[in-house]
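> sequence and predicted model, in that order:
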Amino acid sequence: MLDLDNTALVVIDVQGKLAELMHQKESLFENLARLIQGAQILEMPIILTEQYPKGLGRTIDALSSLMPAVTPVEKITFSCCANPDFSEVLRGLHRKQLLVCGIETHICVYQTTMDLLTAGYEVHIVSDAVSSRSAHNKQLGLERMKSAGAVLTGTEMALFELLHIAQGEKFKQISKLVK
């Protein structure tokens, strides 16, 4: 089970023109927005990465506008973990459970997940908040990560799992968010 005090959200490379090429991009963007807003309601730390922003562009406005206080970690490596800045930010959070979302499932999300698992993190892939340019590559990435030990979850499932209880102001806000 996810524990709010031990969980952080990692949003990987949802940038520019590449983001527009993703399989089922509309539902991807909606779920990413819900996940980010839910993390904020729950006061969960968020790490945002951008793969070579000079070439691929910045995080899409629909998401970056939701996280004005989050500074993206720029990288050129496919795995976020191969970037010293990302590793430093992650270590500083002192969280061992990570909700991972973003693009592309079979490249950056996959390689990051493999490195996180090797480093001893519990990785939960938000399967409706990741994508690739093709459904096949998304599915392949999900299968490989699951077989390596990552847990597959969904946006709504993860947010309610983090809540643990159906009462209070945060529950009301999350309930409204997922409707």
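Happy to help now that I have it. Numbers count the residues shown, from 1 in each chain.
> going forward, measure contacts between C-alpha atoms and count neighbours the same way
OK.
> quick one: the helices in the protein?
All helices of the chain, identified by DSSP state H, fall at 16-20, 25-41, 53-56, 61-64, 84-93, 110-118, 135-148, 155-163, 169-178.
> rebuild those helices as a markdown table, extending it with mean neighbour count and distance to residue 124.
Shown next, in a markdown table, are the helices of the chain (neighbours: other CA atoms under 10 Å; distance: least, CA to CA, whole Å):
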| stretch | mean neighbour count | distance to residue 124 |
| --- | --- | --- |
| helix 16-20 | 17 | 21 |
| helix 25-41 | 20 | 13 |
| helix 53-56 | 13 | 26 |
| helix 61-64 | 16 | 20 |
| helix 84-93 | 14 | 15 |
| helix 110-118 | 20 | 9 |
| helix 135-148 | 17 | 9 |
| helix 155-163 | 18 | 9 |
| helix 169-178 | 14 | 19 |
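> dropping in the other structure now:
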Amino acid sequence: MKNRLLFSALLLTSSLTTLPAAWAGDPHPKKMPPKAAAATPPNYLEKLTPQNSVLVMVDFLTGFDPGLKTIDKSLYNNNVTALAKLGKLFKLPTLVIGDEGGFRGKFYPALAQYLPDAPRIERHTVSAWQEPKFVEAVKKTGRKKLILAGISIDNCTTHLALDALKAGYEVYVVTDCSGSNEKLVEEAAMMRLTQAGAVMTSWVSLGSELLGDWKKPEGATLGQIYQEHSAWGGFYSGYTAEVGKK
């Protein structure tokens, strides 16, 4: 019995001397690399202003109209025209993405009428962020808040938004100036964009946010835009007139 106990003790001692370093304790442990500093989160609580925002119009071309099934075409034209007017009113740096011709058709008339000086940037990539000229144009503005709208929200608009978010920009998508071929597809795109960190908004909400105070000089003009393009038009027209008397 004593011999068996002695033999077992010898086996145990032998096995301990051959344990892997991970079990026995490494006398020279490797230093773990320092953790990377956390990226600064987007500041979505900071309001959009004419001084911190860039308007990006994605593929507003007549050739894409047949694929627009999630919003009435006349209402869509109304909303896009209103958005273009907002860009003009608040003097937002504006970039127009797309190229005319062939199956693409022509740019929407509102772009030429209200944003005639906005650069037109052609690209052959799904995401305009993969086009160096576009990225350079955005960087030149020195602004970090991008207001996006376009056809289709689930394709070119989504992929541009995701790339811009990854690059550290804050993205706001004007939902009623965007569209797709199916409601379910549109909703899935908005969910994905929201999960990635983008903010959904509307052109009326955008206009009010950019204005901030109806007593500003732009207040009367914004009220006129609402009157022409929004169901709230009568209210805002009366309100701006009332504010103007005070």
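Alright, I've got the coordinates. Remember, predicted model here, so these are calculated numbers, not experimental data.
> picking up where we left off before, can you put the helices of structure 1 in JSON lines and add distance to residue 71 of structure 1?
Converted to JSON lines, the helices of structure 1 look like this (distance: least, CA to CA, whole Å):
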{"stretch": "helix 16-20", "distance to residue 71 of structure 1": "17"}
{"stretch": "helix 25-41", "distance to residue 71 of structure 1": "14"}
{"stretch": "helix 53-56", "distance to residue 71 of structure 1": "13"}
{"stretch": "helix 61-64", "distance to residue 71 of structure 1": "10"}
{"stretch": "helix 84-93", "distance to residue 71 of structure 1": "11"}
{"stretch": "helix 110-118", "distance to residue 71 of structure 1": "19"}
{"stretch": "helix 135-148", "distance to residue 71 of structure 1": "27"}
{"stretch": "helix 155-163", "distance to residue 71 of structure 1": "23"}
{"stretch": "helix 169-178", "distance to residue 71 of structure 1": "24"}
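> relative to residue 3 of structure 1, which of those is closest?
helix 155-163 (5.9 Å; CA to CA).
> for residue 238 of structure 2, see how far away the equivalent of residue 168 of structure 1 over in structure 2 is.
Matched to structure 2 by TM-score structural alignment, residue 168 of structure 1 sits across from residue 216. Distance from residue 216 of structure 2 to residue 238 of structure 2, counting by CA to CA, to the nearest Å: 16 Å.
> neighbour-wise, which of those two wins?
Counted by other CA atoms under 10 Å, residue 216 of structure 2 and residue 238 do not tie: residue 238 has more neighbours, with 14 against 10.
> residues in contact with the more buried one?
By CA atoms under 8 Å, 6 or more residues apart in numbering, no residues touch residue 238 of structure 2.
> same check on residue 108 of structure 1?
12-13, 78-80.
> number of residues surrounding the closest residue to residue 61 of structure 2 other than its chain neighbours?
Spatial nearest neighbour of residue 61 of structure 2, chain neighbours left out: residue 107 (4.4 Å); criterion: CA to CA, 6 or more residues apart in numbering. The local packing of residue 107 of structure 2 (other CA under 10 Å) involves 20 other residues.
> and the gap between the equivalent of residue 107 of structure 2 over in structure 1 and residue 37 of structure 1?
Structural alignment (TM-score structural alignment) places residue 107 of structure 2 against residue 59 in structure 1. Distance of residue 59 of structure 1 to residue 37 of structure 1, computed by CA to CA: 16 Å.
> do the same with residue 23 of structure 1
Between residue 23 of structure 1 and residue 37 of structure 1 the computed distance is 22 Å (CA to CA).
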